[in-house]
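Novice: next input, structure requested:
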Amino acid sequence: MGEFELIRRFFAAAPCAQAAAGVALGVGDDCALLQPAAGEQLAISTDTLVAGVHFPESCDPFLLGQRALAVSASDLAAMGATPLAFTLALTLPAADEAWLEGFARGLDRMARGCGLALAGGDTTRGPLCLTLTVFGRVPAGQALTRAGARPGDLLCVGGSLGDGAGALPLVLGTAQAPAQAADYLLARYWSPQPQLALGEWLRGRASAALDISDGLLADCGHISRASKVAVHIDRERLPLSAALLDLHGREAALQHALSGGDDYRLAFSLPPALLAELRAAWPEVTVIGRVEAGEGVHLLDAGGGELRPPSAGYQHF
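Specialist: Presented below is the predicted three-dimensional model:
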């Protein structure tokens, strides 16, 4: 099977590659043509996932297809962008039809769930590697960024933390858990749900935002530096799922929440006057700290004393 037949069979014919609003020209030409409405800006993000680094060498391709797109779409949520389209650069060791069928099916499911149209990409031979670029649209001047947090703001997260990192022993087969807990944690790892609706709701309300991919402490450090403020996190207020606590216990679960990464929840700063409105619209959101004058990320215990975590988060180098 040649490159172009592979593209036609598994990607160009997929439901997510068909005509979509905002995509003037999709798969099949030298470039895709995107056309957001007047008064909108394009939000663009690229992620690369490498076998053996970001996912196990041997894994279910259907699940991998979902995860690969979800982690990229989460960046759109962090900017408050409405999903538009994506491209896929796929490096494969071989054109395995069964693998491609499963991967394309998982990719399509996540794409349609997120409202993303496949607009193009590339395929080549080599070690398994996936590079996805996502495009979103946002009203000009309304994109959420990491800058803008102000002293007095609340620090919030969009749901339970640590589940993705806590699922890793199950993904690698080095641990077992009761079926209900295992199903929940594995779903959080393989098919995280980008918080796109929350991101759009936060436009004009949150002062700064990002998605948690490398760990809460590390990612809040980006807000601290971009906004030139100090971020204070109350460790005891971190939301932890019952499944994570059952599998790892409280102390290990807290460490996963602080520095494990792979959460793909939104973390954002919010003026206190908007808290009641936030809780009415998004009851699963938790206030975990505050923004103050100063610099750096400060982890506090129940009494307000500062803690020194053993790890701040994931780094490639």
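Novice: C-alpha from now on. contacts and neighbour counts both.
Specialist: OK.
Novice: quick one, strands of the chain?
Specialist: In the chain, the strands defined using DSSP state E lie at 23-25, 33-34, 40-50, 82-92, 117-125, 129-139, 154-157, 208-211, 230-234, 266-270, 286-292, 296-300, 306-307.
Novice: contacting residues around stretch 235-242?
Specialist: Under the contact criterion C-alpha atoms under 8 Å, 6 or more residues apart in numbering, stretch 235-242 has outside partners 159-163, 181, 253-254, 257, 286-289, 299-302.
Novice: now, of those, which are buried?
Specialist: With burial judged by 16 or more other C-alpha atoms under 10 Å, the buried subset of the contacts of stretch 235-242 is 159-163, 181, 253-254, 257, 286-289, 299-300.
Novice: can you tell me the closest non-neighbouring residue to H248?
Specialist: Here the nearest residue to H248 in space, its sequence neighbours aside, is G166; by C-alpha to C-alpha, 6 or more residues apart in numbering that works out to 7.5 Å.
Novice: actually, P271.
Specialist: Closest residue to P271 apart from its sequence neighbours, by C-alpha to C-alpha, 6+ apart: D153 at 4.6 Å.
Novice: what would the strands of the chain look like in TSV with distance to C59?
Specialist: Formatted as TSV, those follow (distance: least, C-alpha to C-alpha, whole Å):
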stretch	distance to C59
strand 23-25	32
strand 33-34	33
strand 40-50	13
strand 82-92	14
strand 117-125	19
strand 129-139	13
strand 154-157	30
strand 208-211	25
strand 230-234	35
strand 266-270	27
strand 286-292	33
strand 296-300	36
strand 306-307	37
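Novice: pick the most buried one from those strands.
Specialist: The highest average neighbour count among these, using mean count of other C-alpha atoms under 10 Å, belongs to strand 208-211 at a mean of 29.
Novice: report all helices and strands that that strand contacts.
Specialist: helix 61-79, helix 216-227, strand 266-270 (3 or more C-alpha pairs under 8 Å, 6 or more residues apart in numbering; DSSP states H and E).
Novice: which residues are contacting it?
Specialist: 74-75, 77-79, 144-149, 219, 223, 264-270.
Novice: alongside the first, I'd like the structure of this one:
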Amino acid sequence: MNEFDLIRRFFRGRTGSGVLLGPGDDAALLLPSAGMQLVMTMDTLLSGRHFPEDLPAADIGWRSLAVNLSDLAAMGATPRWCLLSLSLPTVDESWLEAFCAGFDELARQAGMTLVGGDMVRGPLSITVQASGEVPAGKALLRSGARPGDRICVGGVPGEAAAGLQCWQAGQRDGALVQAFSRPQPQLDLGCRLRGLASSCIDISDGLLADLGHILEDSGGLGADIRLAQLPRSLALNEWGDDSQRQRVQLAGGDDYLLLFTVPPVFNLPAQWREIGRVEARRGIRVLDAAGNPLASLPGGWDHFAGDSDDA
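Specialist: Next up is the predicted model:
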């Protein structure tokens, strides 16, 4: 099959709300909703760098969309449309069919429509550009945290990084592997945080690294994080030792959970786990059970630092 046959088979005929013209023409025609601001994001995933080379195609399809949906969630946006650019080393119809199944499953859940893209021959890489909408003036930003704000997380950090290590060790199922292979973007939480959170980001590079972005963008603030308040699941508690669990929770990345701050007067729902407070004094301090700061902190993901945790 040539490029155009592949596009016709796997990507044409898609319609959705606000789509005046979808895949098949030179560009898509879209109609944003009245009174909404457009939110746009884009991510590229490389085989062996952002996902294991032997990860099933359906999971690769899911992950490639999930990382973009998580960015929309962190802005409090509702998903609308996406573009997909695929670089494939060969034409493998069964791989493409499985990839589209995973991609489309999450797209349907999120209410997102694929409206176009590109396909070329080359090393396996996937680029997704996603667009969403947020009511005018209601977008969540990284820059609104204030001293005294509660620092909260929308789930259990560290499960995805532990899941990747499980995969690399030959494990192919279980809750931790699932957390890595099929992350769940917190879209409903993002929308619920509009008008409540003072700042928000999604955890992609590690909890401490991404919290650092909030603190820097909010004027150079600091934070105290309490290890004892980091939520743990049964699966994570049964994995590794204390040192390994501490590292993946603080610096593992790939969780795609929302990390956000709320004013101290706000009453937290039970599922929003407070893990620390924003402080005026610069720097992040992680406190042990006795309230003593850890002597050293692990670093997060850096695309250009040669991180040893590549997939």
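Novice: TM-score of the superposition?
Specialist: Remark: TM-score between the superposed chains equals 0.94 [TM-score structural alignment, normalised by the length of structure 2]; 303 aligned residues with a C-alpha RMSD of 1.4 Å.
Novice: out of the strands of structure 1, nearest to Y189 of structure 1?
Specialist: Taking C-alpha to C-alpha, strand 40-50 is the member of the strands of structure 1 nearest to Y189 of structure 1, at 14.1 Å.
Novice: what span of structure 2 is the closest one aligned with?
Specialist: Aligned using TM-score structural alignment, strand 40-50 of structure 1 spans residues 36-46 in structure 2.
Novice: tell me how far the counterpart of A136 of structure 2 in structure 1 lies from L34 of structure 1.
Specialist: With TM-score structural alignment as the matching criterion, the partner of A136 of structure 2 in structure 1 is A140. To L34 of structure 1, A140 of structure 1 is 16 Å away according to C-alpha to C-alpha, to the nearest Å.
Novice: what's the local residue count around the match of A136 of structure 2?
Specialist: 11 (other C-alpha atoms under 10 Å).
Novice: list the contacts for it?
Specialist: With contact taken as C-alpha under 8 Å, 6+ apart, A140 of structure 1 is in contact with 39-41.
Novice: what sits closest to it if chain neighbours are left out?
Specialist: E40 (4.8 Å).
Novice: identify the residues contacting that neighbour.
Specialist: With contacts defined as C-alpha under 8 Å, 6+ apart, E40 of structure 1 is in contact with 137-140.
Novice: and if we set it to 6 Å?
Specialist: Taking C-alpha atoms under 6 Å, 6 or more residues apart in numbering, we find E40 of structure 1 in contact with 138-140.
Novice: and which of these is nearest L247 of structure 1?
Specialist: Nearest member of the contacts of E40 of structure 1 to L247 of structure 1, counting by C-alpha to C-alpha, is V138, at 39.8 Å.
Novice: tell me the centre residue of structure 2?
Specialist: Y256 (3.2 Å; C-alpha atoms, centre = their mean).
Novice: that one maps to what in structure 1?
Specialist: Match for Y256 of structure 2 (TM-score structural alignment): Y264.
Novice: who touches that match in this structure?
Specialist: With C-alpha under 6 Å, 6+ apart, Y264 of structure 1 has these contacts: 211-213.
Novice: can I get these in a markdown table with distance to S311 of structure 1?
Specialist: Converted to a markdown table, the contacts of Y264 of structure 1 look like this (distance: C-alpha to C-alpha, whole Å):
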| residue | distance to S311 of structure 1 |
| --- | --- |
| D211 | 19 |
| I212 | 15 |
| S213 | 15 |
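Novice: any idea what R281 of structure 2 aligns with in structure 1?
Specialist: Per TM-score structural alignment, R281 of structure 2 is aligned with G294.
Novice: give me the neighbour count for that match.
Specialist: If you count neighbours by other C-alpha under 10 Å, G294 of structure 1 ends up with 12.
Novice: quick one: contacts for it?
Specialist: For G294 of structure 1, the contact set (C-alpha under 6 Å, 6+ apart) comprises 229-230.
Novice: swap in 8 Å and give it another go.
Specialist: Applying C-alpha under 8 Å, 6+ apart, the residues contacting G294 of structure 1 are 228-230.
Novice: go through the residues you listed and flag the ones preserved in structure 2.
Specialist: Checking those against structure 2 (both residues aligned by TM-score structural alignment, their matches' C-alpha atoms under 8 Å), the contacts still present are 229-230.
Novice: among the contacts of G294 of structure 1, which one lies nearest to G121 of structure 1?
Specialist: Distances from G121 of structure 1 to those, taken by C-alpha to C-alpha, are shortest for K228, at 37.8 Å.
Novice: that closest one: neighbouring residues, count only.
Specialist: 19.
Novice: surely it is in contact with E295?
Specialist: Yes - with contacts counted by C-alpha atoms under 8 Å, K228 of structure 1 reaches E295, the gap being 6.2 Å.
Novice: what do we get in structure 1 for V153 of structure 2?
Specialist: In structure 1, V153 of structure 2 lands on V157 (TM-score structural alignment).
Novice: residue contacts, that match?
Specialist: Here V157 of structure 1 is in contact with 265-268, 285-288 (C-alpha under 8 Å, 6+ apart).
Novice: for the spatially closest residue to it that is not a sequence neighbour, give me its contacts.
Specialist: Using C-alpha to C-alpha, 6+ apart and skipping residues adjacent in sequence, the residue nearest V157 of structure 1 is A267, 4.4 Å away. By C-alpha under 8 Å, 6+ apart, the contact set of A267 of structure 1 is 155-158, 209-212, 220.
Novice: and those as TSV, adding distance to G120 of structure 1?
Specialist: Shown next, in TSV, are these (distance: C-alpha to C-alpha, whole Å):
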residue	distance to G120 of structure 1
L155	38
C156	36
V157	33
G158	31
A209	29
L210	27
D211	25
I212	27
C220	33
